[in-house]
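[1] following is a predicted model, sequence given first.
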Amino acid sequence: MFIKKWFNAAKYFLSKIQILVVDELYYSQFGWRTWVNKTWKNIDINIIKTKLWITDHLVVYRGDVSNNSIVSSIIPKIYQCDATYLIFCYQVISLNEFMLLCSSAKVLTLRKVTVKNDDGTEVSFEKLFEQLPQLKEIEITFTTPSNNTPKKTFKEFWEIPQLSIYDNFCLCDIPEIFDINSFYSFMKKNKNAKIFLSFSDEISEECKTRLEAIIDEITETENHEYKVPFIRFPGIDEKRFNKLFNIFCR
């Protein structure tokens, strides 16, 4: 009861200094909305005079290559972002913007999102997660099959210390330059993280053959001393797919 009264008093104080506390902020085809008293309320970001303090969810569902600055557009309106659950789709943002919004993230989804340094170069995705040690769940959908990502980036990703204590992570549209051997080494030691990997339509037959060999090893092993991952790629045969899926779901 005391905490509730304190929080209500804090909200009143913040309203006096023109800071609006928002638990959940969403952007979709309906524009910006927030969930208040079990009802969706529209927010016109362009006309509100208060700064926003986001405490829980920040989600940008709507976006494409021609509308990729939605996240950046709200930065001037942000007083503070303590959101622990964030989803960004089809956005281009700076590293400073990323850290401002995601510094408290525990669950983070980036679907075809590009994060850039001050000089315009792209931040490699493993560098982003090294700076967010509190993360527990991640989902990444790569922007293009090549993603302009060097192979060493994938190698370094599997070497991030906190990766082994994640609850879940999912990589989608994985490009050809994915470091399968580094992943395999991580997989054999992973006892906690639930892993889902979905590969790009453009991966080579050589890559598919290597993935098939890993899947066959998993499905032919009776006792696994590691957390079994789920792996999907174009052309995987139904029998192999089903055997792995059944083990993954145990």
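    Thanks, I have it.

[2] rest of the way, CA atoms for contacts and neighbours
    Fine.

[3] next up, the contacts around Ile93.
    Counting by CA atoms under 8 Å, 6 or more residues apart in numbering, Ile93 makes contact with Ser69, Val71, Ser72, Val113, Thr114, Val115, Lys116.

[4] among those, which lie within strands?
    If you go by DSSP state E, those have Thr114, Val115, Lys116 in strands.

[5] Leu197: which of these is nearest?
    Nearest to Leu197, judged by CA to CA, of those is Thr114 at 19.7 Å.

[6] just give the closest residue to that closest one, not the sequence neighbours.
    Val92 (4.7 Å; CA to CA, 6 or more residues apart in numbering).

[7] which ones are touching the one you found?
    Taking CA under 8 Å, 6+ apart, one finds Asn68, Ser69, Ser72, Val113, Thr114, Val115, Lys116 in contact with Val92.

[8] hold the first one in mind and look at this next one:
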Amino acid sequence: MGSSHHIYFSGPYRHQNWSFKNSYIDYILKHPSSVKVWRKMVQSCKYFFAKNSIVAFEQLFCRNEKWRVYLRNQTLKDIRYTSNPLKFWITANIELANCSVPPLISRIYKLNARFSDFSEQMLSYNEFLYFSANVAYLGFYNTIVKNDDGSIVPFEKLVEGLPKLKEAVL
């Protein structure tokens, strides 16, 4: 892939004097309509990123607890679970292979991934549904999905939870 980058924000920002009421700006800040709009807002004014630190990228990969995200052929490394309030907006693909899921879910702002690939995973049914809401293409290798009582979720129930599924490799 392309070059490696660290995600960071630095420098001061000033509260802006908007031509709109602050309540409108706050709503726009907390509810961006699309990734494209969010990126334009952040590029035009760092106030938006400082107040709502969302990083939008196309792909999230995790193999053996080593996380990588990709944005327009660039690899962003060193995504860590720190006190940094970064939130992730995943737009295209998520691939998990032998990774802890709960810390990731707490960091996701929106998940629009249409491609999901799970390998060597143990997921709860709720985690599976969370990652599969928009999935059209699913890869499923040596992965078990369990109910809250510890029982394995039947295949039919998994398929019912994938309303947009077009193709699966099991």
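    Structure's in. What do you need? Everything quoted here is computed from the prediction, not taken from an experiment.

[9] returning to what we had before: by neighbour count, which of the contacts of Val92 of structure 1 wins?
    Among the contacts of Val92 of structure 1, the one with the most neighbours (other CA atoms under 10 Å) is Thr114, at 22 neighbours.

[10] quick one: map that residue onto structure 2.
    Applying TM-score structural alignment, one finds that Thr114 of structure 1 aligns to Ile144 in structure 2.

[11] so its match sits against Gly150, correct?
    No - with contact defined as CA atoms under 8 Å, Ile144 of structure 2 and Gly150 do not form a contacting pair (10.7 Å).

[12] re earlier: trace the residue nearest to Thr114 of structure 1 over to structure 2, please.
    Match for Val92 of structure 1 (TM-score structural alignment): Met122.

[13] any idea how far its match lies from Lys87 of structure 2?
    Going from Met122 of structure 2 to Lys87 of structure 2 by CA to CA, to the nearest Å gives 24 Å.

[14] out of the contacts of Ile93 of structure 1, who's nearest Glu139 of structure 1?
    Val113 (11.2 Å).

[15] gap between the closest one and Thr219 of structure 1?
    34 Å.

[16] do the same with Lys38 of structure 1
    46 Å.

[17] those two: which has the busier surroundings?
    Thr219 (20 against 7).

[18] my guess is the more buried one contacts Ile247. True?
    Yes - contact criterion CA under 8 Å: Thr219 of structure 1 and Ile247 qualify, at 7.5 Å.

[19] and Lys239 of structure 1, which of the three is it?
    State at Lys239 of structure 1, reduced to three classes by DSSP: H, G, I helix; E, B strand; the rest coil: helix.

[20] would you check how far apart it and Arg232 of structure 1 are?
    From Lys239 of structure 1 across to Arg232 of structure 1, the span is 13 Å (CA to CA).

[21] and if you look at Ile3 of structure 1?
    To Arg232 of structure 1, Ile3 of structure 1 is 47 Å away according to CA to CA.

[22] now Trp53 of structure 1
    Distance from Trp53 of structure 1 to Arg232 of structure 1, by CA to CA: 39 Å.

[23] what of Ala83 of structure 1?
    31 Å.

[24] and Phe30 of structure 1, by the same measure?
    34 Å.

[25] who has more neighbours, the two?
    Neighbours of Phe30 of structure 1 and Arg232, each counted by other CA under 10 Å, are more numerous for Arg232; the result is 20 against 9.

[26] what does the more buried one align to in structure 2?
    Counting by TM-score structural alignment, Arg232 of structure 1 has no partner.

[27] thinking Arg232 of structure 1 is in contact with Leu197, fair?
    Yes - counting by CA under 8 Å, Leu197 is a contact partner of Arg232 of structure 1 at 6.2 Å.

[28] give the contact list for the residue nearest the centre of structure 1.
    For structure 1, the residue nearest the mean C-alpha position is Thr109 (2.4 Å; CA atoms, centre = their mean). With contact set as CA under 8 Å, 6+ apart, Thr109 of structure 1 has these partners: Leu86, Ile87, Phe88, Ile138, Glu139, Ile140.

[29] neighbours of the fourth one, how many?
    Going back to what we said before, that points to Ile138 of structure 1. 21.

[30] so who does it touch?
    Ile138 of structure 1 neighbours (CA under 8 Å, 6+ apart): Val107, Leu108, Thr109, Asn168, Phe169, Cys170.

[31] what about the fifth one, how many residues nearby?
    In other words, Phe169 of structure 1. 19.

[32] how about the first one?
    Residues lying near Val107 of structure 1 (other CA under 10 Å) number 21.

[33] what does the fourth one give?
    Counted with other CA under 10 Å, the burial measure for Asn168 of structure 1 works out to 18 neighbours.

[34] gap between it and Val59 of structure 1?
    19 Å.

[35] repeat for the last one
    Using CA to CA, one obtains 18 Å as the distance from Cys170 of structure 1 to Val59 of structure 1.

[36] before we move on, what about Phe98 of structure 1?
    13 Å.

[37] which of these two has more neighbours?
    Ranked by neighbour count (other CA under 10 Å), Phe98 of structure 1 and Val59 place Val59 first, with 21 against 16.
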